[in-house]
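Participant: Got a predicted structure here, sequence first:
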Amino acid sequence: MPQIFTASADTRLRVAVFLLGTGVVGALLFGGGYVNSAYVTRVGWTRHQPVPFSHKHHVGDDGIDCRYCHDKVEVSSEAGLPSTHTCMTCHSQLYTGAPVLAPVRQSFSTGEPIRWNRVAKVPDYVFFNHAIHISRGVPCVTCHGRVDQMALTFRAQPFQMQWCLDCHRNPEPHLRPPEMVTRMDWSDWDPDAHKDFGRLAVKAYGIDPKRLDACTVCHR
């Protein structure tokens, strides 16, 4: 009876299956690494701004509270970007002739707002309410990182769905006294006291983690 397959056919089939499997696994690994890469999440990336504003100088060195510039953060879903008038409350007296502040002076004289480029931004299909997080004691540093150490502001967290859900499903470790939400350094916060505070805060505010991962909480 004539032989249908050559002696090497089995070897070629094994090699083909191996290469196909390797390719599939490699594609999955690449895809998983890609979606979590800084290229996609923009973690650690800065954005060009019309004025090189330094949070390190204003927050870290001068001690300006976050709410002075982001004045809507306690009452609105949007934190708000500072108006030129806010900038000029200081810079009408300080560094009045600094070339780097020319866009600020021009904006103030013309009434044309400065076009800041957002660094921390969730997708358009996601609803995020700053006010509710602030009132419940989620500190600014949780999402925005140590801005008091950023000469140029960069994105500190990926703002991916899983990252948000991790907090929603276990909010206790992330809660702080609401009046202290703008504090940057929590390294001296006693772990035991923190654990008790988070547990009591969840109870006091009626926070139910079982409801916080419902799709309609963020997708409306």
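Facilitator: Looks like it arrived, so ask away.
Participant: all contacts plus neighbour counts: C-alpha atoms, from now on.
Facilitator: Noted.
Participant: Off-centre distance for the longest helix along the chain?
Facilitator: If you go by DSSP state H, the chain has its longest helix at helix 9-35. On the basis of C-alpha atoms, centre = their mean, to the nearest Å, helix 9-35 is displaced by 35 Å from the centre of the chain it belongs to.
Participant: try stretch 22-38
Facilitator: Chain-centre distance of stretch 22-38: 23 Å, with C-alpha atoms, centre = their mean.
Participant: Please list all residues in contact with the nearest residue to residue 202 once chain neighbours are set aside.
Facilitator: Taking C-alpha to C-alpha, 6 or more residues apart in numbering as the measure, residue 202 lies nearest to residue 172, with 6.5 Å between them; neighbours along the chain are not counted. Neighbour list for residue 172: 195, 197-199, 201-202 [criterion: C-alpha atoms under 8 Å, 6 or more residues apart in numbering].
Participant: take a look at this one as well, against the first:
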Amino acid sequence: MPQIFARSANGITRFVLWGGVCTMLLVATAGTALLRSSFLTGVGEAAAQPVPFSHKHHVGQLGIDCRYCHNGVETSNSAGLPATEICMTCHSQLYTNAAMLAPIRTSLARSQPLHWQRVNSVPDFVYFNHSIHVNKGVACETCHGAVDDMPLMARAEPLSMEWCLGCHRDPEPNLRPPQDAFLMHWNPPEDIAKIRQSLVKLLDVHPETMTDCYVCHR
């Protein structure tokens, strides 16, 4: 019976099969790296705002507390964006004719809010409550980074499901006394491990249920 395939066919078949497997692995690896890259997560990229507000100046240099502008952070699911009136509390007296503040003056004169671009956000199908986190001792800088060093606000963390679940499974490393949640560059005391263990009980933190789907998807 004549031979249908050449002797080299086996080698070619193995090459094609192994090449296909390697290609799929490379595609999967590249896809995973892309999903975690700043290109898609937006980490480190500053968003264009109607006014180039500098957290480095207002928080780092002037020492303004987060709650002054984000006044819903302790009581609401949303931290809140600053109203024009909050800006004008100071800027009705300071830099009153600065060109960069013209949108704020126009906003006040027309009674139309500024359209700030959200830098840190989660998808609409994710429920996130700021008040729960800060009142349980999760600091602003844990999720938002060192905003007092940011001339323009940029996302510091990916805020992905994987990233959030990492904290929900093991929240202790991110806990601190709630009264210190708004401090930047916080230096924990030497006995912080014991403090965090006690905070888990005192603040009623339950890691065993914090990864249930309904916690974030309601």
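Facilitator: Right, received. Where do you want to start? Just so it is clear, the structure is predicted and the values come from calculations on it, not from any experiment.
Participant: Would you pull the TM-score for this pair?
Facilitator: The pair, once superposed, lands on a TM-score of 0.98 when counted by TM-score structural alignment, normalised by the length of structure 2; 218 aligned residues with a C-alpha RMSD of 0.9 Å.
Participant: Summarise which helices and strands the longest helix of structure 1 is packed against.
Facilitator: In terms of contact count using 3 or more C-alpha pairs under 8 Å, 6 or more residues apart in numbering; DSSP states H and E, helix 9-35 of structure 1 is assigned no packing partners among helices or strands.
Participant: how big's the offset between that helix and structure 2?
Facilitator: On superposition with structure 2, the average gap between helix 9-35 of structure 1 and its aligned counterparts reaches 1.1 Å (mean C-alpha distance after the TM-score superposition for structure 1).
Participant: In structure 2, what range does the helix or strand that comes right after that helix match?
Facilitator: Scanning the chain past helix 9-35 of structure 1 towards its C-terminal end, the next helix or strand to appear is helix 38-41 (assignment: DSSP states H and E). Counting by TM-score structural alignment, helix 38-41 of structure 1 lines up with residues 38-41 of structure 2.
Participant: Identify each buried residue in the matching stretch, please.
Facilitator: When neighbours are counted by 16 or more other C-alpha atoms under 10 Å, the buried residues of stretch 38-41 of structure 2 are found to be residue 41.
Participant: average gap between it and structure 1?
Facilitator: Mean deviation of stretch 38-41 of structure 2 relative to structure 1 after superposition (mean C-alpha distance after the TM-score superposition for structure 1): 1.0 Å.
Participant: Make TSV out of the contacts of residue 172 of structure 1 and add secondary structure and distance to residue 142 of structure 1.
Facilitator: Formatted as TSV, the contacts of residue 172 of structure 1 follow (DSSP: H, G, I helix; E, B strand; the rest coil; distance: C-alpha to C-alpha, whole Å):
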residue	secondary structure	distance to residue 142 of structure 1
195	helix	16
197	helix	17
198	helix	15
199	helix	18
201	helix	17
202	helix	17
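Participant: Would you list the buried entries among the residues you listed?
Facilitator: Buried residues within those, defined by neighbour count using 16+ other C-alpha under 10 Å: 197-198, 201-202.
Participant: Of the residues you listed, which is the nearest to residue 48 of structure 1?
Facilitator: Proximity of those to residue 48 of structure 1, judged by C-alpha to C-alpha, is greatest for residue 198, which lies at 37.8 Å.
Participant: how much space between that closest one and residue 167 of structure 1?
Facilitator: 12 Å (C-alpha to C-alpha, to the nearest Å).
Participant: Overlap in contacts, the two.
Facilitator: residue 174.
Participant: circling back to that earlier point, any chance you could list what contacts the match of helix 38-41 of structure 1?
Facilitator: 34-35, 44-45, 158.
Participant: Make a PyMOL selection of the buried ones in these.
Facilitator: Those of the contacts of stretch 38-41 of structure 2 that meet the burial criterion (16+ other C-alpha under 10 Å) are gathered into one PyMOL selection, given here:
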select buried, resi 158
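Participant: so how far does stretch 189-208 of structure 2 reach from one end to the other?
Facilitator: In terms of C-alpha to C-alpha, the two terminal residues of stretch 189-208 of structure 2 are separated by 27 Å.
Participant: returning to what we had before: make CSV out of the contacts of stretch 38-41 of structure 2 and add distance to residue 28 of structure 2.
Facilitator: Below are the contacts of stretch 38-41 of structure 2 laid out as CSV (distance: C-alpha to C-alpha, whole Å):
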residue, distance to residue 28 of structure 2
34, 10
35, 11
44, 25
45, 26
158, 20
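Participant: between the contacts of stretch 38-41 of structure 2, which is nearest residue 129 of structure 2?
Facilitator: Sorting the contacts of stretch 38-41 of structure 2 by distance to residue 129 of structure 2 puts residue 158 at the head of the list, at 17.2 Å, by C-alpha to C-alpha.
Participant: give the contact list for that closest one.
Facilitator: With contact set as C-alpha under 8 Å, 6+ apart, residue 158 of structure 2 has these partners: 36, 38, 41-43.
Participant: Now distance to residue 97 of structure 2 too, for the residues you listed, in a markdown table please.
Facilitator: Rendered in a markdown table, the data for those read as follows (distance: C-alpha to C-alpha, whole Å):
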| residue | distance to residue 97 of structure 2 |
| --- | --- |
| 36 | 43 |
| 38 | 37 |
| 41 | 37 |
| 42 | 34 |
| 43 | 34 |
